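Q: coords please:
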Amino acid sequence: MVTSDGRSTAGRATLLILSFVPIDGDPRVIKQVRRFVDEYDVTTCSPGPSPHPGVTHIEITGDHTPPRGLLTRALDEVAHRTEWFRRMYFQTPGVIETMHRLAGRRFDAVIANDAETVGVACRLFGAARVHADLHEFFPDMGFEDSPMGKRHQRYWTWMTRELVSPVASSTTVGGEIAKKYHEFGLEPGVVTNSTHLRDLPFREAGPTIRLVHSGNPFHERSLAEIMRAVAASPADVSFDLYLTWHPEKDRAEFVALAEELGPRITVHDPVAQSVLIETLNEYDLGIHILQPVSTNNVMALPNKFFDYVQARLGIIVGPSVEMARLVREHDLGVVTEGFAESEIASAIDALTIERVNGFKQSAMRAADALSAERQVEVWADAVRRIVDSSTHAR
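A: This next block holds a predicted model:
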């Protein structure tokens, strides 16, 4: 365990895992916790409950309100008017509370998740002890083409260049995003959003080829286009969607469309992460067609891709760089020619049971190589280097 000042009571090196979203609901950060909890004295700091019984948890509650006098409010106004981004960042309520909760503690290494946590970690513990895990490309997150959208982009670009670039090391979710970070002086390693290795059976397809998609009901995921393509296909196919309730309005639109299109399309309630892979294993093909509406979408390599691999499914993706590369490299399935409904339909119409079973066999072979167990050691090496450097410094 770790004392209030961050020292280990067991003589082990101390590690802080910092996140501004609840760790117990973030599959990527949970993997960090599980990888390190038996090797280091781990402290987690995030909103929400403790993500693991073996860690010391510091909860960010959102109820820490520091006094803000006339001078503070005047400086805040100047900061917003002049884009004094450093002050804007360090006066953010979440940043202020986190610094308050972590004040006086010491750690040999810190994993700061996402760009907005890095400034806190570097100010409190020094950039030499911080590893930044960047879950997406923050300078281009699909900002609106408006004055406010452009201001947000300048803010996140500043944050990446000024607060993130000094860290000891970094990782991100894919090779193409890693290359984009080079212009900011970062050389990130790659830890994909892979899923833990499962021991699941091969299930032959047929006679109906069963497609599936799980996740949020976002229009940019081409769900309506896929639904219409399946409903009209000459192939014997069906499409099941396990959609979350957020945003609820969009989900309702897809439910209504499914009812309109007929029995080939079914929208289910979401299932818990703990049983998701086993649920998907009942299907034949996972499908994820992500419209290229932002840099992050173009280069995306999301959790669900690896969920489909561990579920031993074939995969249909659009021509998104990272997903298409892995599908082709491992012969996992089909890459559509483009993102239009007609191009999605062409891929679905050409499916046969023999092709689909071949893709599922490829998923069986690739499951180990594409598992989380192969990926998390990149984090382990980075943390080990920081800890060794911290020990030598002492």
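Q: Only C-alpha atoms from now on, for both contacts and neighbour counts.
A: Fine.
Q: Now for the residue nearest to Thr266 when sequence neighbours are not counted: which residues touch it?
A: Closest residue to Thr266 in three dimensions, ignoring its sequence neighbours and counting by CA to CA, 6 or more residues apart in numbering: Asp240, at 4.8 Å. Counting by CA atoms under 8 Å, 6 or more residues apart in numbering, Asp240 makes contact with Arg210, Leu211, Val212, His213, Ile265, Thr266, Val267, His268.
Q: One more, please, to line up against the first structure:
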Amino acid sequence: MGRFPENNSVRRLRLAIVSYSFIARDARVRRQIEYLRPHHDLTAIGYGDPDPAWTDVTWHRLELRETALEKLTRNAFLTIRPALPALYDLYYALRPLYRQTYALLMQSGANAVHANDLSALPVCAEAARKLGAKLVFDAHEYAPLEQETPKFKRLETPARVHLLKRYAKRADAAITVCEPIAERYMTEFGFRPIVIMNAPALQIPPDHTPAPDRIRLIHHGVFDPSRGFEQMVEAVALADSRYELHFMFVGNADAIARFRAQAEARVPGRVFFHDPVPTPQVVETIAQYDAGIHYLTPSSYNALIALPNKFFDAIMAGHAVFIGASPAMKELAEQYGFGRAAASFDPRDLAALLNSVTYDDLIAMRAAARQARHKLNADIEMAKLVRLYAVMSDE
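A: Next comes the predicted model:
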């Protein structure tokens, strides 16, 4: 994995990174740690155990998870919050998870705090204010529309809009995953995040020559039925017999087994399931396949304009990439020539796309991906974050 040489002329910050995720499995937060720890003294606060290599990172493992009673209480406060915003702020401040996080931040003596996602922003903002520390807000995606179910939009969206209006402008800088989200935050909330895409570090896995009559598509990541896996299976069922589909999922084993039975019944002998591998081994593992398939059902605004980790993993693996009508992925795929987008999110259009691709097309797209990875990688994207903190260290 690529790294920037340590710059001894930059003042080392006491930098606390907060993420309410299992950090060692969270690719975006992992990269923050990997690229910032050569330059600053890091404290990480989140779930799970650290990567064994992070011996120079002070690690605080959070144990508190939301109980059923807390969820009921939270929903009650979310219901009345539009009329009495101060009550939701009070509830948020008194939650055991945030009180624990606040105490750990104060204990760290940080002079810079990095809040991952809106869920961590309020407590990080309050701690940064108390510590006199710099604050960076990584919004990741567009928080008010993480989901677009009626219940979410009724309860969660107003609360998230309130938190963004209250805390986002306190940040000294903000970052996000793609340009459309950055523009929307500027238009609706008055702050302009820096775009840092979810690209992995530059890797050059072994190349291979695909077989013309057996093109192996692969999709990997978290198993979430809302993401369009059934549509991928349907598209391959409708496509030429030269295509086979491979899945490598992380998630609920029972749910994956049920989906596997359905998929194998629909496309017997042409769909396969594989055990997941640790995050650092993903690119090398998927590089053994021929092409990536990244159809993502547009179930929300974030899903529609997504530029997910797995999309960049496929580029790094040297894959041809086939996608639905996702505008942000389509723009990069066409700009660099490594992929093609279906005309719509209908599986029949994805099948038509697959059938239109010649063997020469496939080889050309794979070659384009091998060129694109030299520009679409974490060494380039994370340089923006390294520079941001270097500037802050001089202020």
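Q: Ile177 of the first structure versus the residue nearest to Thr266 of the first structure, what's the distance?
A: The spacing between Asp240 of the first structure and Ile177 of the first structure, counted by CA to CA, to the nearest Å, is 31 Å.
Q: what does Ala109 of the first structure give?
A: Applying CA to CA to Ala109 of the first structure and Ile177 of the first structure gives a distance of 24 Å.
Q: Between those two, which is the more surrounded one?
A: Ala109 (31 against 25; other CA atoms under 10 Å).
Q: The more buried one pairs with which position in the second structure?
A: Under the alignment (TM-score structural alignment), Ala109 of the first structure pairs with Ala112 in the second structure.
Q: And that match, how far from Ala16 of the second structure?
A: Here the criterion is CA to CA. By it, Ala112 of the second structure lies 6 Å from Ala16 of the second structure.
Q: shared neighbours, these two?
A: Here Ala112 of the second structure and Ala16 share no contacting residue, scored by CA under 8 Å, 6+ apart.
Q: quick one: what's aligned to Glu162 of the first structure in the second structure?
A: By TM-score structural alignment, Glu162 of the first structure lines up with Arg166.
Q: residues in contact with the helix ranked longest in the first structure?
A: Of all segments of type helix in the first structure, defined using DSSP state H, the longest is helix 377-393. Identification of contacts with helix 377-393 of the first structure by CA under 8 Å, 6+ apart yields 13, 32, 35-36, 108-111, 128-131, 168-169, 171, 189-191.
Q: Which of these fall within strands?
A: Ala109, Val110, Ile111, Val130, His131, Ser169, Thr171, Gly189, Val190 (DSSP state E).
Q: I'd like the residues you listed written out as TSV, with distance to Val335 of the first structure added.
A: Formatted as TSV, these follow (distance: CA to CA, whole Å):
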residue	distance to Val335 of the first structure
Ala109	41
Val110	39
Ile111	35
Val130	38
His131	35
Ser169	34
Thr171	27
Gly189	26
Val190	23
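Q: So which residues of the stretch 1-150 of the first structure form strands?
A: 14-18, 41-46, 56-59, 109-113, 130-134 (DSSP state E, counting those that start in this stretch).
Q: and Gly119 of the first structure, which of these is closest to it?
A: Among those, the nearest to Gly119 of the first structure by CA to CA is strand 109-113 (8.9 Å).
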